[in-house]
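Undergrad: how would this look folded up:
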Amino acid sequence: MNHPHRLLLIALTAWVPTATANETVTITLDPNAKPLATFVPADTFGAGIDGHEAGVTRRLLRGANLARMKDVGFGPFSYRLRTELAVESWHWNPAGHFSGADGKSGYWLSDTTPGRPIDISYGYRLPRRGTSGDQANNDGYSRLDDGDAASFWKSNPYLDQHFTHEDNARHPQWVVVDLKEPLPIDAVRIQWGQPHARAWRMEYCTNLHADYVENRICNAWAAFPQGEIADGQGGTETRRLAAEPVKARFVRLLLLQHAADAAPATSDIRDSIGYAIRELGIGTIDEKGVFQDRITHAKDARRQTAMFVSSTDPWHTAKDRDPDTEQPGLDAFYGSGLSDTGAPLIPVPLLYDTPENAGAMIAYLKRQGHPVLQIEMGEEPDGQYATPEDYGALYLQVATVLHQIDPKLQLGGPGFQTAIDGYRSWPINDEKRPWMTRFMDYLRSRGREGDFNFFTFEWYPFDDCCGEASLQLAMHPRILGSVLEGLRADGLPRTLPWMITEYGYSAFGCRAEVDIEGALLNAETVGLALQEGAARVYLYGLEPAEIMDELNCNSWGNNALFLADEQMSIRSTTATYHGARLINQDWVGPPDAPHQLLPVAIAGGTVFGLPRVSAFALRLPDDTWSLLVLNKDPTNAYDLAVDFLAPKGPTPAPGAVALTQFSRGQYQWHPAGEQGGPVVNQGPVARTAPALPVTIPAYSLTVVRLGALAH
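TA: Here you go, the predicted model:
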């Protein structure tokens, strides 16, 4: 798949902005135009709360911090589920029980009966894990190549026909191996667990342009000449796949039909269905008939050959609690006062948990009297490489349980990790339709599209946040617009409400996130999302955080409104804090009243056809006007003029113009590694101009308040 915005970024790298005399940028408004959106700010501009390292949550969610967090002015809140990213089962209530006879292992079910308030909850690592890395702490590893024949990977039993009520051929499970470079392959060795696969197929990626798996998903697979197996025997099987070795980097084991050999001494059907593999080897058979394994086996994701799997069994034990990560307790979250404006967006575990545990959580919230309405089903299935059919099967099982508790619950997802290119999955059996097309078809074919009430994705547009920020900001509107256009073309219903459940400059920590660039991008994301019809947007980074240099380019930052000291108390605010307050408290009027977003036309301020100036116009409840104007040019200021297209109707009332501006004149970041911080941090400045035009500084956010229209 080509990405025009990436090609454009390469073309723009030669552009260097130069200072010039102020150019005039004219914003044209038509007060008689149909509004692009009508919204209530208190119901629309939200923020999220996430899981953290052990011992951090209580220090974050305490009085002084909470007061500053509330003061930013966000309305709705969302609860983010880190356990889904960490390949962990969520004990959302530490009180509960395991399904096993020993009471210390099996499938976990938290208690629904209120008892001691839940202030902290934990994730439990899965000992049957298959994928090497994860999107959380990345401190787990795959059991497929850990060098321990006593451990094994097992697929999720809830994807078996016993629970899906459809042929297992609709949910083939798989293992993808990344050998990091093309290697000669003509054999596979599988040490099966129970149950094993009776029918399976070995394939290799034929796309020579496929790069590391997270970015370039292989879209062309071929079976090895002798890779079709219909008589799998279990135990340890060594199979020759080709008479002559085939060079391949990505190799896939596709599991098509399992044998009925349940694990011994178990009465739980979940423990007896799916596929289990103890160790996987891929390589060649030499002239002496000896298998030469090309896979590195180690109990370390950074050392072992990278494995990616379709699903993982949520079975675990009491000893598997992750000691390094915690989630805010549900009672503590509701009791913090952050979500007092209404029912928050709450996730339920889906990929690495059971439908029963998800249902128990909603039952508990309702018994506690906590408001609950919208449920996000899991989080980031694309980041976990789930196929849309597998996600759909789990989605419907959880939906059935939740609607038995409350038929009025609104369910949605999938919470894409990235909507830029990560929402496409590996094709199976020549299935190459986009993720959303396949997911929606899966629901429709079962008459269950009514269970999908809203669509969600996360928005972190720039992986390379060490790149030239001004170029990235110039491209931002086109990127978001093309992503939404692509999603709709790929099957997202245009009438379905959608939300951005997290947004920030990048998923990686870097300076742009705490400097003016982050404030510009976040403000523009809000305006663009409203313009495109979003029902709600949730900023990520409300909690105090430390800065980091995740891309090792000496660019320290984080998606954070507040910088934290060693005690996790707020030591400073960031540019994104001031930008968020500008949106919530200066751009909008009364937060509980309807606002109208009107279309604008902008003349001037472009580079290579890309805008350096963005503008978003609101008609406030009192019929006055409020413009949010972003100058994304790091060097040039502009003179801003405003025209109204209403020759026979109302015209702008004459008089002074109220301005609120935030730029480098009020905020400057001092880079000093992990000790970096703002050396100028004054916040937006309000002033009055006698009339338009007014000057908008380089790299600035400006709110222009105009009076009511006069006839």
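
Undergrad: Please make it C-alpha for all contacts and neighbour counts, starting now.
TA: OK.

Undergrad: Could you report the neighbour count for L7?
TA: 10 (other CA atoms under 10 Å).

Undergrad: thought S336 was touching L60?
TA: No: counting by CA atoms under 8 Å, S336 does not reach L60; the two are 10.9 Å apart.

Undergrad: out of these two, which sits in the busier spot?
TA: Taking neighbours as other CA under 10 Å, S336 and L60 compare with L60 leading, 21 against 16.

Undergrad: related to what we said a few turns ago, between S336 and L60, what contacts are shared?
TA: Common contacts of S336 and L60 (CA atoms under 8 Å, 6 or more residues apart in numbering): L66.

Undergrad: ok, so what distance separates T296 from L542?
TA: Note on T296: its distance to L542, by CA to CA, to the nearest Å, is 41 Å.

Undergrad: Give me the more crowded residue out of these two.
TA: More neighbours surround L542 than the other of T296 and L542, with 25 against 15 (other CA under 10 Å).

Undergrad: Next up, the contacts around the more buried one.
TA: Contacts of L542 (CA under 8 Å, 6+ apart): 47-49, 69, 560-562.

Undergrad: Distance to F662 for those residues - can I get that in CSV?
TA: Output for the contacts of L542, formatted as CSV (distance: CA to CA, whole Å):
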residue, distance to F662
A47, 21
G48, 24
I49, 26
M69, 20
A560, 18
L561, 15
F562, 17
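
Undergrad: Go through the residues you listed and name the one nearest R129.
TA: I49 (26.8 Å; CA to CA).

Undergrad: I118 is in contact with A332, isn't it?
TA: Yes: the pair I118 / A332 is scored as a contact, 6.4 Å apart, by CA under 8 Å.

Undergrad: Show the contacting residues for G422.
TA: G422 touches 214-215, 382-383, 416, counting by CA under 8 Å, 6+ apart.

Undergrad: One more, please, to line up against the first structure:
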Amino acid sequence: MRPIHIESLVARTALSLASFLSLAACTVATAQTVQVDATPSHVVNKFSPRYALGSTVDRVPSNATDVFFRPDQIAQIQQAGWGVISYRQNTDLFVQAWHWNPNGRWSDASGQGYFVGDATPTQEMIRHSYGYSLPHRGFTRNNGTEFDGFSRLDDGDPKTYWKSNPYLAKRFTGEDDSLHPQWIVINLEKSENINAIRVAWAEPYATVYRVQYWAGASDAMDEQDKGVWKNFASGRIANGTGGTATIRLDESFVNTKYVRILMTRSSNTCDTHGSADPRNCVGYAIRELYLGALAADGTFSDLLHHTPDQKQTLTYCSSVDSWHAPSDRYVAPDRMESGDQPGWDLFFTSGITRGLPAIIPIAMLYSTPEDAAAQMAYIKKRGYPVSYIEMGEEPDGQYMLPEDYAALYLQFADALHGVDPGFKLGGPVFEGVTEDIKVWPDAQGRNSWLGRFLDYLKAHDRLQDLAFMSFEHYPYDGCETPWKDLYQEPELITHIMKVWRDDGLPPGIPLLDTETNDHGGEAADDIFGALWLADSFGGFLSAGGKSTHYYHDLPYSPPHPACENSWGTYHMFMVDEHYQIKQRTSQF
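TA: Just a heads-up that it's a prediction; the model follows:
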């Protein structure tokens, strides 16, 4: 919206949705009858635009931060008139550990391990912060890291290994490990005949596990409710001893595309980083996987492609240990995945927040409770205003099961409330979806991600730790969105908000759409993008939403790699090759 319009609305205390729609109706060119229901008892929402209509700040290329945050560039961004800023957490998407403060301490005296940023402010301002790639990664790719990095499960190097997140082990959850089974999945790209697997275990290894195959024609990862995992005939292992285990899974071949190892009991032996830190001695670790056929003479034919790049056979995992070293820092110009999460001091003092309380995240999927607490202690000591704290980012895109996310959520909530009991925490910060997120059914047959997350909080008497529910909204797929799809937007946004309520979200917990825009596969710069914003925001507020946040303030968005005609996406400005603003787009 134009700044003068936003500011005129901000000057009012709180507007009903009916008032908002009546203002919007003035712009309609063709003659028509507009009926406005001003009955006080019929008001569906009240809001202040300054707090309900905001924008976002995300990770940007490391060579662009100083340009974007120049006063002359910030002044142009502010003219758009957005209110509260939602700061996006991107390192969780790329399976990286976030050093929100470059200064801090390592858990290991050798200067590696788990990093905790310094909670005490100094005269030095934090302008930049970066992600560190995790050396025990088990993903080839997922819905966050699509083109970068590789899995250690089939990289061909016997010295590397995948390891699960130690904070999901009994020592930290306080629950039996069978309640938080860890898993790896192999995606063969096409169905193959399988009768054997070879697992080169590292330490700690699984002593109890099952090897399973996916029964169903659907995608085991992205259509999890449309198939079922079945145990191979000889896939139940009750007394694993580690080492390299070659297992004949069945006397005959099973034709399948996906294979899963489900681990429920650990040896609790220590990994290569030693026994001094208990986090090294819980969970599960695998050096290399081999899958295929075992002949009668003992010959093993492996179907997997073992390379340290994106050409390897696809593997996925339940979680990743956030252990890393200084050499794992990833910084390269013009790359989002190697980019800069703008430093907290730069963010809060640049003017981009307009002095309003911001919605900020903590890294959670690949971090530690101690580091999250240190971050919020730092921000609190600086006196920076914060309204809400998001817990991690897009766990559904990392294929994390709801009970695992919930277990981390409670550990991190304890640490954060130790800093300030008044912190308002929320999540799960879902990816942009238009239907309920379905996951592999549990023992009770429940397959709703949000429903199971809420059930976990209720079962632990901790629902009060969820001060808000947040999600992202990106409704369209494909590179060329038909104009007819524009008319679907109010229904799409109101429908998904109803889904969250139907999953069991109590009416007293507000809904925040903390990142939204139309599809990034094409330019959001034409009139479609502007009209979509009006429809989406109106629908969100009609459904009773608390605040929605345009993606994004900083004018960085490269052409979509899968779309030939993409100009660049998700922004209010066109920029030159040096990231300096040249002109406005329709969404301004």
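
Undergrad: one step back: mind filtering the contacts of L542 of the first structure down to those shared with the second structure?
TA: Mapping those onto the second structure (both residues aligned by TM-score structural alignment, their matches' CA atoms under 8 Å) leaves 47-49, 69, 560-561 still in contact.

Undergrad: looking at the residues you listed, which has the most residues close by?
TA: L561 (29 neighbours).

Undergrad: Can you show me the helices along the second structure?
TA: Taking DSSP state H as the criterion, the second structure carries its helices at 3-10, 17-25, 49-52, 65-68, 71-78, 170-173, 344-349, 369-382, 402-419, 449-459, 489-502, 527-542.

Undergrad: now those helices as a markdown table including distance to T264 of the second structure?
TA: What follows is those, written out as a markdown table (distance: least, CA to CA, whole Å):
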| stretch | distance to T264 of the second structure |
| --- | --- |
| helix 3-10 | 54 |
| helix 17-25 | 51 |
| helix 49-52 | 44 |
| helix 65-68 | 44 |
| helix 71-78 | 51 |
| helix 170-173 | 11 |
| helix 344-349 | 40 |
| helix 369-382 | 24 |
| helix 402-419 | 13 |
| helix 449-459 | 19 |
| helix 489-502 | 30 |
| helix 527-542 | 42 |
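
Undergrad: mind listing what the residue mapped onto Y87 of the second structure from the first structure touches?
TA: Here Y87 of the second structure is matched to Y79 in the first structure, going by TM-score structural alignment. For Y79 of the first structure, the contact set (CA under 8 Å, 6+ apart) comprises 48-50, 344-347.

Undergrad: Just to be careful, could you list which of the residues you listed are in strands?
TA: Among the contacts of Y79 of the first structure, DSSP state E puts 48-49, 346-347 in strands.

Undergrad: Pick the one among these closest to Y505 of the first structure.
TA: G48 (15.3 Å).

Undergrad: Does the closest one touch V537 like I think?
TA: No: the criterion here is CA under 8 Å, and G48 of the first structure misses it with V537 at 9.8 Å.

Undergrad: tell me, what's touching those two both at once?
TA: 501-502.

Undergrad: Distance check, N554 of the first structure against T495 of the first structure.
TA: 44 Å.

Undergrad: and the two? which has more neighbours close in?
TA: Neighbour count, other CA under 10 Å: between N554 of the first structure and T495, N554 has more, with 16 against 8.

Undergrad: Quick check: the aligned residue for the more buried one in the second structure?
TA: So N554 of the first structure corresponds to N565, using TM-score structural alignment.

Undergrad: Identify the residue nearest the most centrally placed residue in the first structure in space, chain neighbours excluded?
TA: When CA atoms, centre = their mean is applied to the first structure, the residue found nearest the centroid is Q417 (3.0 Å). Counting by CA to CA, 6 or more residues apart in numbering, E380 is the residue found nearest to Q417 of the first structure once chain neighbours are left out, at 4.8 Å.

Undergrad: which stretches of the stretch 201-350 of the first structure form strands?
TA: Under the criterion DSSP state E, counting those that start in this stretch, the stretch 201-350 of the first structure contains strands at 221-229, 236-240, 246-258, 276-285, 291-293, 306-309, 316-317, 325-328, 346-348.

Undergrad: List the buried residues of the fourth one.
TA: I take that to be strand 276-285 of the first structure. 276-285 (16 or more other CA atoms under 10 Å).
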